[in-house]
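>>> One predicted model, sequence on top.
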Amino acid sequence: MKKYILFDHDGVLVDTEFWYFRAGERALAEIGVALDKDRYLRDMAQGLGTWTQARAAGVDDATISKQRAARDAYYQEYLRTEAIEIEGVVEALAELSQHVRMAIVTTAKRADFEIIHEKRRIKQFMDFVLVRDDYKLAKPHPEPYLTGLERFGAAKGETLVVEDSSRGLSSAVAAGIDCAVVYNEFTKAQDFSQASHRINTLTELLDII
């Protein structure tokens, strides 16, 4: 029986994965670089991202820095204006909170996370939140989830990670924690063969814990 759940954030609790890609795509288009989605997803699985393709196209560091700032601004614009709710998340968390303690372990920047949760009811169910600023090495390194375990004072065997990406799954596996992968349209083609569980909605976690 699981006593703790460590949730990834983007693509699991809010539907933001596409909009992060779209912001990067928009920023690169301004300098004449087309961001290939399939390569982007392969790069993300390795802990890389948008700027790998920019560098491969010969874009210099100064321009990348400028367009990174543009990407971040576009992303925050989308977070404020686009529909990023995932139906049933709040209800599932309310039910789960009666059985387990929960936290969020995300690669999101603190500023972006705070924008997302200005008017949402997700954080109320969490003991704590770890954002990218709270650890040194990002997913797929195990440090984020090991930090979450330490914060809870939890054993690996009594904890479940919930992810939507192969990068996050690799982080959980490297940390030695069972991982349930929830369906996300944006990442559905990634390799989830190491997942302990595959689910379509968070409600199914009630049958796992």
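Cool, the structure landed.
>>> hey, let's count contacts and neighbours off CA atoms from now on
Will do.
>>> Give the next helix or strand downstream of the longest helix anywhere in the chain.
Counting residues, the longest helix found in the chain (DSSP state H) is helix 61-81. Moving toward the C-terminus from helix 61-81, the next helix or strand (DSSP states H and E) is helix 89-96.
>>> let's bring in a second model and compare:
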Amino acid sequence: MLAILLNLLPLFLESSKPSLAKVAPLKAVLFDVDGTLCDSDPLHHIAFREMLQEIGFNGGVPITEDYFAENIAGKHNDDIAKHLFPNDLPRGLKFCEEKEEMFRRLASKQLTPLNGLYKVKKWVEDRGLKRAAVTNAPRPNAELMISKLGLSDFFDVVIIGDECEHAKPHPEPYLKALEVLNVSKDHTFVFEDSVSGIKAGVAAEMPVVGITTRNPEHSLLEAKPTFLIKDYEDPKLWAALEELDKMKA
């Protein structure tokens, strides 16, 4: 029995390796923004923590990274406002607007690209693929981050959850990106770092490469990404991209 299992092991490893083969030939790549293009969550956490502490939220005790990851990261501001101010939604929405202003002040000075971002950018450009940024961030935030990262000319379109009828985790933002780019879900995959974003991509019936920038790996896996990577330098990603190149050849 042991000998049989050992003989089957290489086949199992081959079948379970990260793969994007189902989207060949690849036509487009869709990117989230916060936590996917850049590690912006710490700046969001700082803004929420300081502003919530100022108004005495949680008895004045600063919110933790775990609280931020579970209740705020990757979520739309409408949902965050409902969570933080369940009895006063207008106040919650105004608070979130002011928090975004603070985030933009921080991001304008402290934003850095995710490791390997420009390497994957070149890979996408060299193959002439269509690309879109798809985010729940307000447009001023998204455009600031994309500009600071030098990606304004990279993206064909920026899709904002607020400008759709439904934001992530609903698939509509990703479906809208496919429509605007005029590409099929069968030839497109997604980069995402949050549970809500992965759920949106999966619901849009596309493979999602999850990035473990800040959110717990076990939570991301529950959203059913195709596979997870640490960042854009991860060998798992490049093995999958190499496979796509071989299939095209």
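The structure has been received and is ready for your questions. What you are looking at is a predicted structure, and each value in this text was computed from that prediction instead of being measured.
>>> picking that back up, what's next to the longest helix of the first structure, contact-wise?
With contacts defined as C-alpha atoms under 8 Å, 6 or more residues apart in numbering, helix 61-81 of the first structure is touched by 16, 19-20, 22-24, 26-28, 51, 54, 112, 115-116.
>>> Would you mind listing which of these are buried?
16, 19-20, 22-24, 26-28, 51, 54, 112, 116 (16 or more other C-alpha atoms under 10 Å).
>>> From those residues, which land in helices?
Residues of those located in helices (DSSP H): W19, Y20, R22, A23, G24, R26, A27, L28, W51, A54, D112, I116.
>>> quick one: secondary structure of L228 of the second structure?
strand (DSSP: H, G, I helix; E, B strand; the rest coil).
>>> one step back: okay if I get the contacts of helix 61-81 of the first structure as CSV plus distance to V131 of the first structure?
Output for these, formatted as CSV (distance: C-alpha to C-alpha, whole Å):
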residue, distance to V131 of the first structure
T16, 15
W19, 18
Y20, 16
R22, 21
A23, 20
G24, 20
R26, 25
A27, 24
L28, 25
W51, 21
A54, 26
D112, 10
I115, 13
I116, 13
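>>> Out of those, flag the one nearest to M1 of the first structure.
Taking C-alpha to C-alpha as the measure, M1 of the first structure lies nearest T16 of the contacts of helix 61-81 of the first structure, at 30.6 Å.
>>> what does that closest one align to in the second structure?
Using TM-score structural alignment, the equivalent of T16 of the first structure in the second structure is S40.
>>> what's the answer for R167 of the first structure, then?
Using TM-score structural alignment, the partner of R167 of the first structure in the second structure is S196.
>>> Go ahead and confirm G201 of the second structure touches A167.
No. Assessed by C-alpha atoms under 8 Å, G201 of the second structure is found out of contact with A167, at 11.7 Å.
>>> Look at these two and report which has more neighbours.
Counted by other C-alpha atoms under 10 Å, G201 of the second structure and A167 do not tie: G201 has more neighbours, with 31 against 25.
>>> Downstream of the helix or strand containing that one, the next helix or strand is which one?
Using DSSP H and E, G201 of the second structure sits in helix 195-203. Using DSSP H and E, the helix or strand that follows helix 195-203 of the second structure in sequence is strand 208-211.
>>> matching residues in the first structure for that following strand?
Counting by TM-score structural alignment, strand 208-211 of the second structure corresponds to 179-182 in the first structure.
>>> mean offset of that stretch relative to the second structure (after superposition)
Superposing on the second structure and averaging over aligned pairs (mean C-alpha distance after the TM-score superposition for the first structure), stretch 179-182 of the first structure comes out at 0.9 Å.
>>> So what touches that stretch?
Residues outside stretch 179-182 of the first structure that contact it (C-alpha under 8 Å, 6+ apart): 12, 160-165, 169, 172-173, 192, 195-202.
>>> Three-state assignment for T203 of the first structure, please.
Secondary structure of T203 of the first structure, per three-state DSSP, is helix.
>>> Now the match of R167 of the first structure: closest residue in space that isn't a chain neighbour?
Closest residue to S196 of the second structure apart from its sequence neighbours, by C-alpha to C-alpha, 6 or more residues apart in numbering: P169 at 4.4 Å.
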